[in-house]
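Enquirer: Just to be clear, the model below is a prediction. Sequence and coordinates:
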Amino acid sequence: MIRTLLKEVKEYKKASIATPLFMLLEVLMETLIPFLMASIIDDGVNAGDIGHIYRVGGFMVAAAAVGLFAGMAGGRYGAKASAGFAKNLRESMFNHIQTFSFANIDKFSTAGLVTRLTTDVTNLQNAYQMILRMFTRAPASMICAMVMAFNINARLSSIYLAAVIILGVILFFIIRHATGFFQQAFPKYDELNASVQENVSAVRVVKAYVREEQETSKFQRASQNIYNIFVKAECNVIVNAPLMMFTVYTCIILISWLGAKMIVSSALTTGELMSLLAYCMNILMSLMMLSMVFVMISMSMASIRRISEVLHETSDLDNPAEPVYEVKDGSITFRHVDFAYKKDSAEPVLKDINLEIRSGETIGIIGGTGSAKTSLVNLVSRLYDVTDGEVLVGGRNVKEYDMESLRNQVSVVLQNNVLFSGSILENLRWGDPDAADEECEAACRLACANEFIQRFPDGYHTHIEQGGSNVSGGQKQRLCIARALLKKPKILILDDSTSAVDTATDGKIRRAFREEIPDTTKLIIAQRISSVQDADRIIVMEEGRIDGFGTHEELLAQNEIYREVYESQTQGGGDFDEPSGEASEEKARERSGEALDEKGRIERKRGEA
């Protein structure tokens, strides 16, 4: 886990090595200064040697200057190394997430991934800087000061040793207890980010239903949870500071008292006592810094595990050793395909699917909500892998293709249309970055988008807000269709992508597809039978199975589900989620009753006239 993270240091290795070296140099200079100070007092002031005071004083100034330079250089390189480490870590996580299949992404929430890329990486950045600087400086300072103190007077210095052992044991239990709270805190950030994301993305719904107070309460609860956990953790950690200061002052009193007696008995000089007091502060302050490093590391352990989960997650979709880069044609074959989103699912979403679709065919796909229409087409572009059976495109199993090559030839307009902030042209060129303006306009004409784009003051340079919030649902759908067409795919999949388009425009789009791209295989998922009735063949899905497959006329004659829905829709309403049989008859009776009531009202008005 740690080794995986350290790989992200990369080009900042030199800065990472230079930081602790400068910290060691700073420690050596700090350790030298009290020793020189003792020499000034004992050999200079007490002996009345002004020359010795000047010489040793000059050495002290030089040592202080070198220590200052080393401290500044260590801080600079430490900041560079930690910030660079965090930058590389974010980039690696983001790039790794791009390789995830839909199945991998389903394991993480959006809010959880955002927290890992922000809060968790920041925790690691701070911990890494503390390790490079304080984790080197504190032990080195404590060891050097201890050696110098024992060199001066081993008897008095044993006080430091006892204090360090006692404090070390106490700090171990404090940190161990606080770590549990910190591990609970960071997952709570996921809940907080989820609350913010949900509220901001659905702000129109929140305001439409006047739910601001409820959303505020939800956010406050998530924020309060983080507050409560951090208060408990900090209440444990905060004991560290007063305990440390109590120990420091106790050591100073003991050394002053015992040292004064030793001076009187000539067993210790005044300069040596001053050095011991200085080393006392060095030793105990180093221990305090070391304790804060351990606290920071304990806080970051939860973040390390969460980040490692992302970096160690491997995509369940891999390119074969010798991938096929050329898709021969747009033919599609399903052979005894079963599919489940989770391997341990009790029942598959798709069950024993067998299909033969010829290249260039237009295939309609209809069925009720939850009948697995989208799951079926997701297997064509290998957004998911089948659980059992095989899917063939162009006569080859989709697992044999290079995934990028396959997806470039299978263009999908998803059910949830997404546009990105930028101009219309920039959004269209997601389909083909090198597309000329004329090609973009041709694709928009096919998708019936050119008409409304020309009405914009800036035309194709009109700015699209994030998520396409400044265009209507139908306009967004048509832009997404045009974007997909720019890829010039062999297979085009429209996943209910004209639901917000009026019937006349829907007909124009289908007619343009039939006339302009006859060689492209088109899979059209729809709820309206009018959107697919002129397709070459139509698939009727029911609970993950193919209930019918044929032309419009064949299904009307042979498929009960298709016929009932067709009749209900042509009579003025109904779709695949509408109950059939008695419910349809009841609706027909209601409509007949309404018509008779209206006829009676008209006749009464005529009589009154």
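Expert: Perfect, I can see it now. Computed from a predicted structure; not experimentally measured.

Enquirer: going forward, measure contacts between C-alpha atoms and count neighbours the same way
Expert: Fine.

Enquirer: Let me see the ranges of the strands in the protein.
Expert: Per DSSP state E, the chain carries strands over the ranges 332-339, 350-357, 362-367, 388-393, 396-397, 410-413, 422-423, 463-464, 491-495, 521-525, 537-542, 545-550.

Enquirer: Please list the residues outside the last one that contact it.
Expert: The contact list for strand 545-550 (C-alpha atoms under 8 Å, 6 or more residues apart in numbering) reads L350, K351, D352, I353, S371, R537, I538, I539, V540, M541, L555, N559.

Enquirer: give the contact list for the first one.
Expert: Going back to what we said before, that points to L350. Per C-alpha under 8 Å, 6+ apart, neighbours of L350: V337, D338, F339, A340, A372, S375, L376, E543, G544, R545.

Enquirer: Filter these down to just the buried residues.
Expert: V337, D338, F339, A340, A372, S375, L376, E543, G544, R545 (16 or more other C-alpha atoms under 10 Å).

Enquirer: would you turn these into CSV with distance to T99?
Expert: Below are the buried ones among the contacts of L350 laid out as CSV (distance: C-alpha to C-alpha, whole Å):
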residue, distance to T99
V337, 25
D338, 24
F339, 21
A340, 21
A372, 25
S375, 20
L376, 22
E543, 31
G544, 28
R545, 31
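
Enquirer: so which of those residues comes closest to G271?
Expert: A340 (79.6 Å; C-alpha to C-alpha).

Enquirer: tally of neighbours for the closest residue to the closest one other than its chain neighbours?
Expert: Nearest residue to A340, sequence neighbours excluded (C-alpha to C-alpha, 6 or more residues apart in numbering): P348, at 4.4 Å. P348 has 17 neighbouring residues, counting by other C-alpha atoms under 10 Å.

Enquirer: Also Q571?
Expert: Residues near Q571, counting by other C-alpha under 10 Å: 13.

Enquirer: before we go on, here's another structure to hold up against the first:
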Amino acid sequence: MLVRVLRTHLRPYAGNLLLVVVLQLVGTIASLYLPTLNADIIDNGVAKGDTGYIMGTGGWMLGVSVLQIACTITAVYFGAKTAALFGRDVRAAVFHRVGEFSAREVNQFGAPTLISRSTNDVQQIQMLVVMTTTMLVAAPITMIGGIIMAVRQDVGLSWLVVVAVPLLAGCVGFIASRMVPQFRKMQKNIDGVNRVLREQISGIRVVRAFVREPHEVERFGEANANLTDTAIRAGRLMALVFPTVMLILNVSSVAVLWFGASRIEDGKMEVGALTAFLSYLIQILFSVMMGVFVMIMVPRASVCADRISEVLDTESSVRPPVTPIKSFTGRGQLVFERASFKYPGAAEPVLRDISFVASPGQTTAIIGSTGAGKTTLLSLVPRLIDATEGRVLVDGIDVRDIDPEALWERIGLVPQRPYLFSGSVASNLRYGNPDATDEELWEALEIAQGKDFVEAMPDGLNSPIAQGGTNVSGGQRQRLAIARALVRKPEIYLFDDSFSALDLATDARLRAALRPVTRDACMVVVAQRVSTIIDADQIVVIEDGAIVGKGSHQELLDTCPTYVEIVESQRSAEEAA
């Protein structure tokens, strides 16, 4: 998975990568040439007292050093830039894929893990790309070139290289292999911390209302402790890497000096060659260390790549049509033909054999007990989910054959949980229509009974709205969400229990204001209160996912026991109040 993610998203930057490789190659060759020049100065300049040779060769060393520095800086710049662009592309790919998911896929993954996969997981792979372009490219070149240059200096000491390099690679590789399961566990623990933190922030009012702060502190402490313990175990293993490297490096350096001194004493080696050999050995071991250091990051990046690929490879259950219908005529007639919906693996369907017609110019109400399937039924229209059996038609065309953009342009949805985005009142209302004027926004607010409280805000339409609309009340959120749908001026209005947070007087005024605006539109209202839908042209009663009654208020009182039970229960509650 890691290779596939890298190959797919690094392909556009192949030119940058090639440039990095060339620069690293030139810079590495330059660095390998420096110890040889230094050895020449010692053996041919210092030993003979030839100042001119020292100055000339030193000038060459200075030029080679400048070349190495320039190549390294440029390579690191392009490598870091490529990694940043790679991270941007992967995050965009994950974001767009999640944007295509239906509610089923979002619930399957969960918001916390989708967030961590889009941020932390991408960052881990991006770091691997940075380290690869800046270190791993140079490591094999340095190691191979260093071995060749070391053997050129003295064949007799080359056995030290043969011993030290495999020993270092084996020790560090063993430690790295033990870190893989810890990194895999760490990513899951990060998801756990994100999940608990998100729940606590979103549900802070509930936590405080039930005085559950100590319990939530304990929950977060447990999740945080699990992540900490895993990170400590991985950190302990990582902490062994550098002492191991330095131990082998220092022992190898001592061995070079020990055996090299004997060869110099025997006249088989010069002092400059010994210093050059020692420099090459250090370069070789450091290149091995750099390579292994990057390889340590591979397991964690591989885990992250698996998680990212899982998102990218997941196809939405709501698929766009092969040959979409982008334009069609009609006024927004909505037809359900034996529509059913069943979650994969579920024993029973959520909806069964739903058939009714919602016509333009009429209000169709849907009522039923909690969990009857009302929201699921409404979700079939804008294709938040797709019917597993039967069809949903808009103006005689199956919604699965309509271009999604063309379908959504005809629909104004007010969800059961009205969500507002961080920004201002105006920016939230213009989600319905980006080109809406201020006059149109005020008109929609007046119909939605929200004009008074928006005018009372310090900056009116420019007043700030916090993420999720947490700085306004539940009723104000609902009215702003209704105004957002009204600004769109669609042909089909879908109100999913959108009046539940309103008092009866505001509810009545809002419904009265809606009538002239939605006179020619198809309006479908999901409601819990009978008073909200008593004047509807058609009321559909749902129980356990099936239609048990259909007609006007009076007709249902005469023919539908379930509706009568709902009406009587609400009357009893009002009388008791």
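Expert: Arrived safely. Nothing here was measured: the structure is a model prediction, and the numbers come from that model.

Enquirer: Check whether D50 of the second structure really touches D43, as I assumed.
Expert: No - at 10.2 Å, D50 of the second structure does not count as touching D43 under the criterion of C-alpha atoms under 8 Å.

Enquirer: Where is the longest helix in the second structure?
Expert: Longest among the helix segments of the second structure by residue count, using DSSP state H, is helix 51-100.

Enquirer: how much does it stray from the first structure?
Expert: For helix 51-100 of the second structure, the mean deviation from the first structure after alignment is 1.7 Å (mean C-alpha distance after the TM-score superposition for the first structure).

Enquirer: ok, the buried ones among the contacts of L350 of the first structure vs I143 of the first structure, which is closest?
Expert: Distance ranking of those against I143 of the first structure, using C-alpha to C-alpha, places A340 first at 60.5 Å.

Enquirer: distance of that closest one from V391 of the first structure?
Expert: Using C-alpha to C-alpha, to the nearest Å, A340 of the first structure is found at 15 Å from V391 of the first structure.

Enquirer: ok so, going back, could you check which of D50 and D43 of the second structure has the larger neighbour count?
Expert: Comparing D50 of the second structure with D43 by other C-alpha under 10 Å, the one with more neighbours is D43, at 16 against 12.

Enquirer: for that one, what are its contacts?
Expert: The contact partners of D43 of the second structure, by C-alpha under 8 Å, 6+ apart, come to E270, V271, G272.

Enquirer: want to throw those residues into CSV with neighbour count and distance to D121 of the second structure?
Expert: Shown next, in CSV, are the contacts of D43 of the second structure (neighbours: other C-alpha atoms under 10 Å; distance: C-alpha to C-alpha, whole Å):
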residue, neighbour count, distance to D121 of the second structure
E270, 19, 53
V271, 17, 51
G272, 22, 49
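
Enquirer: Is it possible to get JSON lines of those residues that adds distance to A577 of the second structure?
Expert: Below are the contacts of D43 of the second structure laid out as JSON lines (distance: C-alpha to C-alpha, whole Å):
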{"residue": "E270", "distance to A577 of the second structure": "104"}
{"residue": "V271", "distance to A577 of the second structure": "102"}
{"residue": "G272", "distance to A577 of the second structure": "100"}
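
Enquirer: Just to be sure, which of those residues are found in helices?
Expert: With DSSP H as the criterion, helices contain V271, G272 from among the contacts of D43 of the second structure.

Enquirer: which residues does the residue nearest the centre of the second structure contact?
Expert: The second structure has S118 as the residue nearest its centroid, 2.3 Å off, counting by C-alpha atoms, centre = their mean. By C-alpha under 8 Å, 6+ apart, the contact set of S118 of the second structure is R91, V94, F95, I308.

Enquirer: was I right about the first one contacting Q123?
Expert: Put plainly, it is R91 of the second structure. No - using C-alpha under 8 Å, R91 of the second structure makes no contact with Q123, being 9.3 Å away.

Enquirer: tally of neighbours for M295 of the second structure?
Expert: 20.

Enquirer: Give the aligned equivalent of E553 of the first structure in the second structure.
Expert: Residue correspondence to the second structure (TM-score structural alignment): E553 of the first structure is matched to Q554.

Enquirer: Quickly note the distance from its match to D403 of the second structure.
Expert: 39 Å.

Enquirer: my guess is V5 of the second structure meets D306, correct?
Expert: No - with contact defined as C-alpha under 8 Å, V5 of the second structure does not count as touching D306 (9.0 Å).

Enquirer: Kind regards, and thank you for your time.
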